[in-house]
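Colleague: The amino acid sequence is not available; the structure is as follows:
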């Protein structure tokens, strides 16, 4: 098994855990301050990149790579603002997934 397929396989359990977790009801429709990041959109964008990476065997196109890295920055800014424990856990898991995927991608050119 290649190193990349091992990385994909190691991300699958965390991905399934994320899929089973309900979106925190208290954060539906919420936006972070400052900057007004829509938390549902942040989840959808990040999860979409992770799913694409999984479906593509550990690769992402340059546009999704940029999106993922931008969303990691957003997660870093937003997570400290979340006070609800379920919301914090949800977004911390999403961030772990995003960081895992990002670490497997080529650096910015």
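Modeller: Thanks, I have the structure now. In this text, all values refer to a predicted model and were calculated from it rather than measured experimentally.
Colleague: switch to C-alpha atoms for all contacts and neighbour counts from now on
Modeller: Will do.
Colleague: Would you map the helices across the protein?
Modeller: 3-20, 39-55, 62-78, 85-104 (DSSP state H).
Colleague: Got another one to weigh against that:
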């Protein structure tokens, strides 16, 4: 199995977990440092889903959005005090990093 197909498979597994995890109720409508948590989830998930649906490809605009999401995730995760919220956003960050690394390895 190629490295890229393994990356897609790993991301698909994490994506499945993420899709079935409930959004942390305490973070609905919440902001950390000016970052809307629902929007951060939606933007990151949109990039990941597009990458999965495109067989491991992402256009330059979404690649930039994904990088911005990773920066936001790195900044806000330490501020989340609820364990379920931390777990939810850590998994989302793992997905984003997996996609970002996969994109970097194909350049």
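Modeller: All right, it came through fine. Worth saying up front: this structure is predicted, and the values here are computed from it rather than measured.
Colleague: Mean neighbour count and distance to residue 31 of structure 1 added to the helices of structure 1, as TSV?
Modeller: Listed next are the helices of structure 1 as TSV, based on neighbours: other CA atoms under 10 Å; distance: least, CA to CA, whole Å:
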stretch	mean neighbour count	distance to residue 31 of structure 1
helix 3-20	14	21
helix 39-55	18	6
helix 62-78	17	9
helix 85-104	18	13
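Colleague: Need those helices in JSON lines (columns: distance to residue 27 of structure 1).
Modeller: Converted to JSON lines, those look like this (distance: least, CA to CA, whole Å):
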{"stretch": "helix 3-20", "distance to residue 27 of structure 1": "16"}
{"stretch": "helix 39-55", "distance to residue 27 of structure 1": "7"}
{"stretch": "helix 62-78", "distance to residue 27 of structure 1": "12"}
{"stretch": "helix 85-104", "distance to residue 27 of structure 1": "7"}
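Colleague: Go through these and name the closest to residue 29 of structure 1.
Modeller: Residue 29 of structure 1 lies closest to helix 39-55 among those, at 6.9 Å (CA to CA).
Colleague: In structure 2, point out the residues matching the closest one.
Modeller: Matched against structure 2 by TM-score structural alignment, helix 39-55 of structure 1 falls on residues 37-53.
Colleague: Cool, thanks, signing off.
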